[in-house]
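Visitor: okay, structure incoming, though there's no sequence with it:
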């Protein structure tokens, strides 16, 4: 039987060969792009995993410094590559490099915006319109350590203050505009409207008593699916023809809420009242 020549091994297909050729021609562009996309996918993937319960929020947030570092490395590699190209009079290959730099800069800017917010606001997570008498939860329970870890214990201006007093001081300094509002409607009507607004926002209504002027709900935010508990209190004014509304929003995770609770209170009360009028 005649010996047939052995078949040649299959070489790269045109598509694969094209990708390999592109990689050889522009390795730094590929490296920058892969690092940038990988950082974004890793961060949002870890956040999404936390949100659906695959792991805790602490594990999800632990990816933040590493993904930020990866994006920063991508940016540095890209910048160094451009500088070397200029010094050696080489033409910079922009398609992959440029896209990678844009993604890296966008992601770093996204992270930096949160870091700047964290530095500009106090590390508190319990926001209310009434510091002297915050609306109380009944169905929902505040964490036992809600008043722990309030910053300022070593601050000379707050020396001798207990955690709640420090919280009130920091709250007043950062969120002086978060105050009670007056609405020219009876208490029950205000609470019913508040219930509709909460439902429109997708909040879980936990407890509502229109006659007593009380509503509790839970808001879920971000990919991490953080839970913030809300209580709204309406008190009669002017013989029942008007109401004074107070609101409180507390993050279950605690520590620093990055201003999320204050933003929620401002927006909700503005929508509820149709104005930003503050109660006198």
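Guide: Okay, I see it. The shown structure was predicted, so the numbers you read here are calculated from the model rather than taken from an experiment. Numbering: from 1, shown residues only.

Visitor: drop to CA atoms for contacts and neighbour counts, all remaining ones
Guide: Fine.

Visitor: so which elements touch the longest helix seen in the chain?
Guide: The single longest helix within the chain, with elements called by DSSP state H, is helix 94-120. Where contact means 3 or more Cα pairs under 8 Å, 6 or more residues apart in numbering; DSSP states H and E, helix 94-120 is packed against helix 27-51, helix 63-87.

Visitor: just the buried positions in that helix, please.
Guide: Within helix 94-120, the residues scored as buried using 16 or more other Cα atoms under 10 Å are 96, 97, 98, 99, 100, 101, 103, 104, 105, 107, 108.

Visitor: and what about the closest residue to residue 236 other than its chain neighbours, helix, strand or coil?
Guide: Once flanking residues are discounted, residue 236 sits nearest to residue 243: 4.6 Å by Cα to Cα, 6 or more residues apart in numbering. The three-state assignment at residue 243 reads strand, by DSSP: H, G, I helix; E, B strand; the rest coil.

Visitor: ok, now which ones touch residue 243?
Guide: Under the criterion of Cα atoms under 8 Å, 6 or more residues apart in numbering, the contact list for residue 243 reads 182, 183, 184, 185, 186, 187, 190, 234, 235, 236, 237.

Visitor: another structure for you, compare them:
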């Protein structure tokens, strides 16, 4: 007589739930990035996906325990459900860790925000009110997000800023070039995070032909928590700008010298 070995129902449900959680996450992110759903609907959708993924993990663990004891079939289904569930829960664990590390902030700036206006202005119906840190909090969390001063002219400093923004692949929305009156130069660009949150950066360059100051703002446009992204972005961008300016000055040592000193610094012409 042939003995039939049944497949664990827990394993079947683990595989089904895991198979539902993955497309829920992927489709929700895709629709949010394409702006086909609102941010509130996106949050609801990924929360539902997280619940389904958690159920898949629970069902997988129960299935594996019962299969071990009973000898039923379903190892593959249970393990696949466990993998899908953990795969979908990994981003929530990641962002949960960031939420524990950083307070719910959406707007970081190195100077007065009024000097760094967004293209997408705060206060409109589509943008939540900005959440900001005190100066002491910002200094503690993001100590390198500070105004930069360079012994390099405004125009060339602004050119390096534009190049860095282009290298980062950010979507430039507005540019105010340096001019003869030495008015502040501004550039606004937008960034989209992997889940589809939109963030805007503003860089302001002031100065003259021999020196420049750089300020930066980074703000979330449709989120209520940036998970530290804005402050970290400012720190990284300004660190990269420090490197770019240092390299430029190294390669052009006579750039800001007076004409007489620059002429003396040039190598003597070779005898004919």
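Guide: Received, thanks. Since this is a predicted model, take the numbers as computed values, not measurements.

Visitor: counterpart of the residue nearest to residue 236 of structure 1 in structure 2?
Guide: Mapped onto structure 2 by TM-score structural alignment, residue 243 of structure 1 lines up with residue 212.

Visitor: repeat that for residue 185 of structure 1.
Guide: That one, residue 185 of structure 1, aligns with residue 152 by TM-score structural alignment.

Visitor: and residue 272 of structure 1, how many neighbours?
Guide: If you count neighbours by other Cα atoms under 10 Å, residue 272 of structure 1 ends up with 21.

Visitor: pretty sure it sits in a helix.
Guide: Yes - under three-state DSSP, residue 272 of structure 1 sits within a helix.

Visitor: what helix or strand is the residue lying closest to it once chain neighbours are set aside on?
Guide: Closest residue to residue 272 of structure 1 apart from its sequence neighbours, by Cα to Cα, 6+ apart: residue 194 at 6.4 Å. Assessed by DSSP states H and E, residue 194 of structure 1 sits inside helix 187-200.

Visitor: which strands or helices does that helix pack on?
Guide: Using 3+ Cα pairs under 8 Å, 6+ apart: helix 187-200 of structure 1 touches strand 204-209, strand 214-221, strand 226-237, strand 242-251, helix 260-273.

Visitor: turn these into CSV, including distance to residue 41 of structure 1.
Guide: As requested, these are exported to CSV (distance: least, Cα to Cα, whole Å):
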stretch, distance to residue 41 of structure 1
strand 204-209, 30
strand 214-221, 20
strand 226-237, 20
strand 242-251, 26
helix 260-273, 24
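
Visitor: what's the most buried one of these?
Guide: Among these, strand 242-251 has the highest mean neighbour count (mean count of other Cα atoms under 10 Å), at a mean of 25.

Visitor: just say which of the helices and strands packed on helix 94-120 of structure 1 is most tucked in.
Guide: Counting by mean count of other Cα under 10 Å, helix 27-51 has the highest mean neighbour count of these, with a mean of 21.

Visitor: what packs against it?
Guide: Helix 27-51 of structure 1 sits against helix 57-61, helix 63-87, helix 94-120, with contacts defined as 3+ Cα pairs under 8 Å, 6+ apart.

Visitor: out of these, which comes closest to residue 164 of structure 1?
Guide: Evaluated over the helices and strands packed on helix 27-51 of structure 1, closeness to residue 164 of structure 1 peaks at helix 94-120, with 20.5 Å, by Cα to Cα.

Visitor: mind checking how far the closest one is from the chain centre?
Guide: Distance of helix 94-120 of structure 1 from its chain centroid, counting by Cα atoms, centre = their mean, to the nearest Å, is 16 Å.

Visitor: mean shift between it and structure 2?
Guide: With mean Cα distance after the TM-score superposition for structure 1, helix 94-120 of structure 1 departs from structure 2 by a mean of 1.6 Å once superposed.

Visitor: just after that helix, pick out the following helix or strand.
Guide: As assigned by DSSP H and E, the chain's next helix or strand after helix 94-120 of structure 1 is strand 126-128.

Visitor: roughly how far is the helix holding residue 194 of structure 1 from the heart of the chain?
Guide: Centroid displacement of helix 187-200 of structure 1 relative to its chain, using Cα atoms, centre = their mean, is 26 Å.

Visitor: ok, residues contacting that helix?
Guide: With Cα under 8 Å, 6+ apart, helix 187-200 of structure 1 has contacts from 183, 204-205, 208-215, 217, 234-236, 240, 242-243, 268, 272.
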